[in-house]
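Asker: 3D, please:
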Amino acid sequence: MDSKTYKSGFISIIGRPNVGKSTFLNRVIGQKIAIMSDKPQTTRNKVQGVLTTNDAQMVFIDTPGIHKPKHRLGDFMMKIAMNTLKEVDIILFMINAAEGFGRGDEFIIEKLQGVKTPVFLVINKIDQIGPDELLLLIEEYKEKYPFAEIIPISALEGNNVERLLEQILLQLPEGPQYYPADQITDHPERFIVSELIREKALHLTREEVPHSLAVLIDKMEKKDEREVVHVMATIIVERDSQKGIVIGKQGKMLKEIGQRAREDIEHLLGSKVFLELWVKVQKDWRNKMFHLRDYGFKEDEY
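Answerer: As a prediction, the model looks like this:
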């Protein structure tokens, strides 16, 4: 590439819940900035991951999985996902190879009609199907939409991810470097810390619905010369029964959530962390706009 031309742009990752969008983002950026869970609806806000090379800067936006909303929080998440389509240079429509074409994909393809942005079909989890199945899948999707590129990958294994990045680079417009070279996300650290705590809580309390759990960072500060960061956070649930599950017998579950989250937070911040967790019941918070605002879902931004 001519050293004088620098390329940059915004790339939205859309798809049904649980197709591997966050796994892909973390693979590309090389550090954990989006939380991963095998439950749908884990990602709530746009998460921007920034990949900077000598000749380009790619800003990835991981959106909540597109789905038919069931409550106010669902409406809000849907609005975020659809709005990003108007703001970006490339759309990556990611599907789960093992699940094949579903009603959710049909819903997304309907939403993509009339979108002028180039859309790449990214077939993820190809390690879970055979080559013949993959070819049939490609043919099926080709008939549904005029994709600019169709690229099969395994975000978890890293297969073909480099090729996808090369194709993105070809389509990116010339542009400035938006973020400093060492910056990997535009989210404040408090947001990522809250997401890391939420990830552990979701992972360990498997029977609970992800939507009914939010994390609020009450305080985050360095208290002494030893550079220990004190983090105080509250896990918000909707019902007393959920509170009991998150705390666990003799506080064991909460302790385990805290230990696992602390390791990730220390890795993120590069310093020792003292983490204190509380659990609070806020009944039906997902349907109350003032609670949504308190927990970082700001409707007027979108």
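
Asker: contacts and neighbour counts: CA atoms only from here.
Answerer: Will do.

Asker: Identify the single longest helix in this structure, thanks.
Answerer: Counting by DSSP state H, the longest helix found in the chain is helix 252-269.

Asker: is it fair to say residue 59 lies in a helix?
Answerer: No - read with DSSP: H, G, I helix; E, B strand; the rest coil, residue 59 is strand and lies in no helix.

Asker: Is it correct that it is in contact with residue 51?
Answerer: Yes - applying Cα atoms under 8 Å as the test, residue 59 and residue 51 come out as touching, 6.4 Å apart.

Asker: Between its first and last residues, how far does stretch 181-189 reach?
Answerer: End-to-end distance for stretch 181-189, by Cα to Cα, to the nearest Å: 17 Å.

Asker: Tell me which residues are up against it.
Answerer: 29, 33, 47, 48, 49, 50, 51, 52, 53 (Cα atoms under 8 Å, 6 or more residues apart in numbering).

Asker: who wins for most neighbours among these?
Answerer: Using other Cα atoms under 10 Å as the neighbour test, the contacts of stretch 181-189 are led by residue 49, with 27 neighbours.

Asker: From what I see, that one and residue 32 are in contact.
Answerer: No - between residue 49 and residue 32 there is no contact under Cα under 8 Å: 9.8 Å.

Asker: how close does residue 11 sit to residue 65?
Answerer: 15 Å.

Asker: Equivalent analysis for residue 27, please.
Answerer: For residue 27 relative to residue 65 (Cα to Cα), the value is 18 Å.

Asker: Looking at these two, which is more packed in?
Answerer: residue 65 (24 against 17).

Asker: Secondary structure element holding the more buried one?
Answerer: Assessed by DSSP states H and E, residue 65 sits outside every helix and strand.

Asker: And for this protein, the residue most distant from the center?
Answerer: The C-alpha centroid of the chain is most remote from residue 225, which lies 34.5 Å away (Cα atoms, centre = their mean).

Asker: can you confirm residue 142 is in a strand?
Answerer: No - under three-state DSSP, residue 142 sits outside any strand and is assigned helix.

Asker: Would you do the same for the sequence below? I want to compare the two.
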Amino acid sequence: MTEKEYRSGFVSVVGRPNVGKSTLINHLVGQKVAIVSDKPQTTRHRILGVLTLPEAQIVFVDTPGIHKPRHRLGEYLVTLALGALKGVDLVLFLSEATSPPGAGDYFILEQLKKAEVPVILVLNKIDLISKPRLLPLIDLWRQEHDFAAIVPVSALTGENLERLVQEIVEHLPPGPQYFPPEVTTSQPPEFVVAELIREKVLHLTHEEVPHGVAVVVEEMASRRKDLVYLRATIYVERESHKKIIIGAGGQMLRQIGQKAREEIEAFLGKKVYLDLWVKVKEKWRRDDVALRQLGYKPEE
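Answerer: Below is the predicted model:
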């Protein structure tokens, strides 16, 4: 063949909590498809982000951070993340360039060795260190595994992401476009809307409150050509958490709604009327039935 074959494939992005997996995918795809915060377990679902290039299509699978679970939700998240190592063409293993590998990194690495899939090690957050510190860290990692490539990047600033994309494409098999070129995520609009609302709760609340929050979009309907009505419920585990999210005189809930609405309007390209409610569902993170009701499906 005179022309290079088109390449495509599914690429799982794995790592410990807060290493920058969602930030990386959002930057590569060019649109927010996964919410971002500095709270552990921000990503709770297997999210597909799609990057279409003239020579290849990369379907990224964003996964929850792999951690030691403390409840049924945590068990579900780890199962989801480890399950994303199966049936993919390539894995991006994110670790922080700011520190040597720790126990969590070594646990993930052992799972990757069992998966028998090519792995690119991505050393993220190089914007936070001096470059001379990179070489000893790369040498240390090289001794741990025969990686397909080791690429230092900054998911936040975009540094070296072009090289990372080149490495990914080189390790993908020939294949078709799985999604139309304009598609950047496989998730339905209701899912993205619910996640954008949850992201604002994560940003604006503290301590245990954010971890016990789930958001369900109850209704999404066009009221006019340029207006979408959205009714969503924020579920919390305690009455005290409900009071925090509503805030004095409803101030916190209004702030959450305002910030979420701005991003939802940018995502949908239309004006939005956002109707937010807060309800208590006690200990939902420990209850299989409640988890399913809120969109999480723990494995039997």
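
Asker: buried residues in the longest helix of the first structure?
Answerer: Within helix 252-269 of the first structure, the residues that count as buried by 16 or more other Cα atoms under 10 Å are 253, 254, 255, 256, 257, 258, 261, 262, 264, 265, 266, 268.

Asker: And stretch 154-162 of the second structure, by the same measure?
Answerer: Under 16+ other Cα under 10 Å, the buried positions of stretch 154-162 of the second structure are 154, 155, 159, 161.

Asker: which residues are in contact with it?
Answerer: 20, 23, 24, 27, 28, 124, 125, 126, 127, 151, 152, 153.

Asker: In strands, which of these appear?
Answerer: 124, 151, 152 (DSSP state E).

Asker: Which helix or strand lies directly C-terminal to the longest helix of the first structure?
Answerer: Following helix 252-269 of the first structure in sequence, per DSSP H and E, is strand 273-281.

Asker: What is the mean deviation of that following strand from its aligned residues in the second structure?
Answerer: Its aligned residues in the second structure lie a mean 0.6 Å from strand 273-281 of the first structure after superposition (mean Cα distance after the TM-score superposition for the first structure).

Asker: Report all helices and strands that that strand contacts.
Answerer: Where contact means 3 or more Cα pairs under 8 Å, 6 or more residues apart in numbering; DSSP states H and E, strand 273-281 of the first structure is packed against strand 229-237, helix 240-247, helix 252-269.

Asker: so can I have JSON lines of those showing distance to residue 115 of the first structure?
Answerer: Putting these into JSON lines (distance: least, Cα to Cα, whole Å) gives the following:
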{"stretch": "strand 229-237", "distance to residue 115 of the first structure": "38"}
{"stretch": "helix 240-247", "distance to residue 115 of the first structure": "41"}
{"stretch": "helix 252-269", "distance to residue 115 of the first structure": "37"}
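
Asker: Just tell me which of these ends up closest to residue 203 of the first structure.
Answerer: helix 252-269 (8.9 Å; Cα to Cα).

Asker: tell me the angle that closest one makes with strand 273-281.
Answerer: 130 degrees (axes from the mean of the first three to the mean of the last three Cα atoms, to 10 degrees).

Asker: hmm, who's touching helix 252-269 of the first structure?
Answerer: Outside helix 252-269 of the first structure, the residues that touch it by Cα under 8 Å, 6+ apart are 193, 196-197, 200-201, 204, 245-248, 272-277.

Asker: Quick check on these: which are buried?
Answerer: Buried among the contacts of helix 252-269 of the first structure by 16+ other Cα under 10 Å: 193, 196-197, 200-201, 245-247, 272-277.

Asker: of all those, which two lie farthest apart?
Answerer: Taking Cα to Cα, no two of these sit farther apart than 245 and 272, at 28.0 Å.

Asker: what's the spacing between the residue nearest to residue 277 of the first structure when sequence neighbours are not counted and residue 70 of the first structure?
Answerer: Using Cα to Cα, 6 or more residues apart in numbering and skipping the chain neighbours, the partner closest in space to residue 277 of the first structure is residue 233 (5.1 Å). Noted for residue 233 of the first structure: a distance of 28 Å to residue 70 of the first structure, by Cα to Cα.

Asker: Compare neighbour counts for these two and give me the winner.
Answerer: residue 233 (21 against 9).

Asker: Contact partners for that one?
Answerer: Counting by Cα under 8 Å, 6+ apart, residue 233 of the first structure has contacts 194, 215, 216, 217, 218, 219, 275, 276, 277, 278.

Asker: any idea which of those has the most stuff around it?
Answerer: Counting neighbours by other Cα under 10 Å, residue 215 leads the contacts of residue 233 of the first structure with 25 neighbours.

Asker: mind checking the SS state of that residue?
Answerer: Per three-state DSSP, residue 215 of the first structure ends up strand.

Asker: can you check residue 9 of the second structure too?
Answerer: Classified using three-state DSSP, residue 9 of the second structure is strand.

Asker: Please state the offset of stretch 135-155 of the first structure from the chain centre?
Answerer: Relative to the mean C-alpha coordinate of its chain, stretch 135-155 of the first structure is positioned 22 Å out (Cα atoms, centre = their mean, to the nearest Å).
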